[in-house]
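Trainee: I would like to see how this sequence folds:
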Amino acid sequence: MKKQAVALAAGLAAMSLAGAASAQEVVKIGHAAAVTGPVAYFGKDTENGARMAIEALNAKGVTIGGKKVSFQLMAEDDGGDPKQATSVAQKLADAKIHGMVGHETSGTTIPASKIYHTAGIPQISPSTTGPKYTQQGFNTTFRVVANDIQLGQALGRHAVGEMKARRVAVVDDRTAYGQGLALEFSRSLQKQGGTVVAKEFTHDKATDFSAIITRIRASKPDLVFFGGMSATAGPMLRQMKQLGMNVRMIGGDGICSDEIHKLSGGTMLDNQVVCAEAGGVQGEARAALDKFRADYRKRFGIDVQINAPYAYDAVMTMAEAMVKAGSYQPAKYLPVLAKIQYKGVTGPIAFDARGDIKDGTITLYTFKGGKRSLLTVTK
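Mentor: Below is the predicted model:
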């Protein structure tokens, strides 16, 4: 009888341990961006940022609704392609993810957002700036960066007020991001008293810009605005140099990476390029961001490109909403997320009625010695 009692106790203990293990439920967070192709360095950057948040949450240990949970990152490659992005979105929705961080560009995020909305999955983009993303009436869409209207206004003011440009040639890459930012910049420029002297467009996989540059050069601009990514802007700068056109360039966060210097073949001059990042902190708040950058370098052996800290904050904000709601089920924590107030490494995070970040900041940079150099943080 004694042996049977010991065996029974051992069995109950084993069952208890198994029960404890199964009690730790898995919260699945999706991430999608281009991790292959010409802008893979941007996509890998946000994926790394999201992964750091997942690791930090699991290291700390999180309890939601009285139950210990573990977080799992489900990362997908959308190739920067709208069709691939919708396919990835459906795959993640079918996998019953509990929250989505991504996508990377406006051209991929906007079509994918319809799928997440239909599935009722909250989505926070760490990098999408296209205004349309949060203008669709979806209660599931949020972003932790400023939008193109804010970016365009800041760039237009800086072009005229600080760079003293009056005649500007505008080029975009025909993507949703590039076109949208070019439109908002042009509006702001003209409001400040500047003139668009040439309008040209290319595409995001173009390699030859000689015809565009020749036409732009004939318009004698003080400045070239480029709406697109550094994978296109870098070679364009190199060809501008080859054609004897050393005019300055200004653009958004798509060209705000040190990669632009490499992609220009080293031809980019100091202070030749000014770019705006949709976010930023200053003063004492920079300490948390600087620590994140140091931790990122230690973890991955490379520097932050642009949006990794925003992806980190997107995951952390979502997790905070789950804890406060006492549930990681999308329908339960979504209303809490909409009203969240979270102090992130990128600054305070709260959303307006559309899902745009409140009081979004803009950081302006130039480049010196091939590295980004801070100019100012503005709104």
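Trainee: hey, let's count contacts and neighbours off CA atoms from now on
Mentor: Fine.
Trainee: What segments of the stretch 151-300 of the chain are helices?
Mentor: Taking DSSP state H, counting those that start in this stretch, the helices of the stretch 151-300 of the chain run over residues 176-191, 210-218, 230-242, 259-263, 286-300.
Trainee: can you give me the strands in the stretch 251-379 of the chain?
Mentor: 273-277, 342-344, 347-349, 362-368, 371-378 (DSSP state E, counting those that start in this stretch).
Trainee: what's the spacing between the last one and its chain's center?
Mentor: By that I understand strand 371-378. 18 Å (Cα atoms, centre = their mean, to the nearest Å).
Trainee: who's in contact with it?
Mentor: 154, 256-258, 261, 280-282, 361-367 (Cα atoms under 8 Å, 6 or more residues apart in numbering).
Trainee: Now show me the structure for the sequence below, then we'll compare the two:
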Amino acid sequence: MQIKATMMSLTITIAFACAGAAHAQEQVVKIAHVGPITGPVAHVGKDNENGARMAVEDLNAKGVTIGGKQIKFVLQAEDDASDPKQAATVAQKLVDANVAAVIGHLQSGTSIPASKIYFDAGIPQISPSATSAKYTQQGFNTTFRVVANDIQLGATLGRYAAQTLHAKNIAVIDDRTAYGQGLAEEFIKNAKTNGVNIVATQYTNDRATDFTAILTAIKAKQPDLVFFGGIDASAGTMLRQMRQLGISAKFMGGDAICTSALPRLAGEGLIDGRVFCAIAGGVEASGQKKMDAFKSAYKKRYNADIVQYAPYSYDAVMTIADAMQKAGSTDPKTFLPALSKIKHEGVTGTIAFDDKGDIKNGTLSIYTYKNREQTLLSVIK
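Mentor: This next block holds a predicted model:
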């Protein structure tokens, strides 16, 4: 009996020792997500965060081993409130927290000031949604994005307005953010190239709620299309006020207005076939099955439909994890070169970066709204 008891005790001791050793081999890796969780585009920021969180949960459920260690990924989510100063403060906080990578920020105006801080610290940053060309033109080897940029987006919208919608006289409004101004400038350049007459240019800001004066001035110019470089919250109010003023022109904007929330925000201002927008992304027919599966999983996890860029946040996290596995390390200095050369098959398609950190062969999706639902018109490269 004494021998059996001793053997049992020894077995238990060994078991605990092995469990302790296995536990010791687990490594916690922090991946950050930053976006506006407060303010007028909080619904889009939370959508991006949800996509990143799903990726972290899926990685942990699958079990990832890197460099002989079992990895536990942790998402550190932060709010930049769409404010460049707060974005910089949060960026420094994440550097101090030794995060391995950053997914974000949502907007160009916050991604750009934060990017210098991440670059100085050698921390990779992948934005799932910032489209300003300037973001990846700063010479930072830590800066990436998984969507097309404003040069591509503005060019596509300019051509579409002229060649498909046959607009001749266009009024342009932008909210003076890095995103809104950059997109409007690219749109104007390409619309003019296609023979369009720009009859008015007006400016606002991303917090404004009264556009009556701007729209009244535009109405006098009798445009057949109004282009807006800004966010969906502003676009929704603008569409309401356009209807109140009797402006029957078509309305067009970029990805920041192209959300599932626009019908709610615009109310009776959203008229079938009158609003057009483009998203810097989208899947071709060959990838639709994978995207549908993601949408279903997202709905099950959050009891809500995706707003816009959640799949791109998801892919950004998975791309980081893929680079770590290829490099055999979670150290940013070691896996950063692997990230720059990555070819990751994601939910949104193949993710590979050019020498600036822009996605190669990025797609663009043109949408309109019918019966208060976002309706895809075409996916182009």
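Trainee: Among the helices of the stretch 151-300 of the first structure, which comes closest to residue 163 of the first structure?
Mentor: Among the helices of the stretch 151-300 of the first structure, helix 176-191 comes nearest to residue 163 of the first structure, with 11.9 Å by Cα to Cα.
Trainee: Could you tell me where the closest one falls in the second structure?
Mentor: Aligned using TM-score structural alignment, helix 176-191 of the first structure spans residues 178-193 in the second structure.
Trainee: ditto for stretch 302-314 of the first structure
Mentor: Using TM-score structural alignment, stretch 302-314 of the first structure pairs with 304-316 in the second structure.
Trainee: Buried residues of the matching stretch, list them for me.
Mentor: For stretch 304-316 of the second structure, burial by neighbour count (16 or more other Cα atoms under 10 Å) applies to 306, 307, 308, 309, 310, 311, 312, 313, 314, 315, 316.
Trainee: what do you get for stretch 208-227 of the second structure?
Mentor: 211, 214, 215, 218, 219, 222, 223, 224, 225, 226, 227.
Trainee: ok, now stretch 113-123 of the second structure?
Mentor: In stretch 113-123 of the second structure, counting by 16+ other Cα under 10 Å, buried: 113, 114, 115, 116, 117, 118, 119, 121, 122, 123.
Trainee: Contacts made by it with the rest, please.
Mentor: 84, 87-88, 91-92, 95, 99-102, 124-125, 135, 140-143, 332-333.
Trainee: mind listing which of the buried residues of stretch 113-123 of the second structure are in strands?
Mentor: Nothing among these maps onto strands, per DSSP state E.
Trainee: Would you point out the most distant pair within the residues you listed?
Mentor: 113 and 122 (15.1 Å).
Trainee: Tell me which helix or strand the counterpart of residue 101 of the first structure in the second structure sits in.
Mentor: Per TM-score structural alignment, the equivalent position to residue 101 of the first structure in the second structure is residue 103. Using DSSP states H and E, residue 103 of the second structure falls within strand 101-104.
Trainee: that older thread, list the contacts of the match of stretch 302-314 of the first structure.
Mentor: Residues contacting stretch 304-316 of the second structure (Cα under 8 Å, 6+ apart): 43-44, 47-55, 103, 126-129, 146-147, 258-261, 291, 294-295, 298-299, 346-348.
Trainee: and with 6 Å instead?
Mentor: 47, 48, 51, 52, 55, 128, 259, 260, 299, 346 (Cα atoms under 6 Å, 6 or more residues apart in numbering).
Trainee: Just give me the neighbour total for the residue opposite residue 364 of the second structure in the first structure once aligned.
Mentor: In the first structure, the residue matched to residue 364 of the second structure (TM-score structural alignment) is residue 362. Residues near residue 362 of the first structure, counting by other Cα atoms under 10 Å, number 25.
Trainee: on that earlier part again, of the buried residues of stretch 113-123 of the second structure, which belong to helices?
Mentor: 113, 114, 115, 116, 117, 118, 119, 121 (DSSP state H).
Trainee: Nearest to residue 251 of the second structure among those residues?
Mentor: residue 113 (30.8 Å).
Trainee: Check the alignment and tell me where that closest one lands in the first structure.
Mentor: Match for residue 113 of the second structure (TM-score structural alignment): residue 111.
Trainee: re the thing from before, of the contacts of strand 371-378 of the first structure, keep whichever come out buried.
Mentor: Using 16+ other Cα under 10 Å, the buried ones in the contacts of strand 371-378 of the first structure are 154, 256-258, 261, 280-281, 361-367.
Trainee: what comes into contact with stretch 125-134 of the second structure?
Mentor: Outside stretch 125-134 of the second structure, the residues that reach it (Cα under 6 Å, 6+ apart) are 101-108, 142-146, 149-150, 179, 312-313.
Trainee: quick one: it to chain centroid distance?
Mentor: With Cα atoms, centre = their mean, you get 7 Å for stretch 125-134 of the second structure.
Trainee: Where does that stretch end up in the first structure?
Mentor: Against the first structure, stretch 125-134 of the second structure falls on residues 123-132 (TM-score structural alignment).
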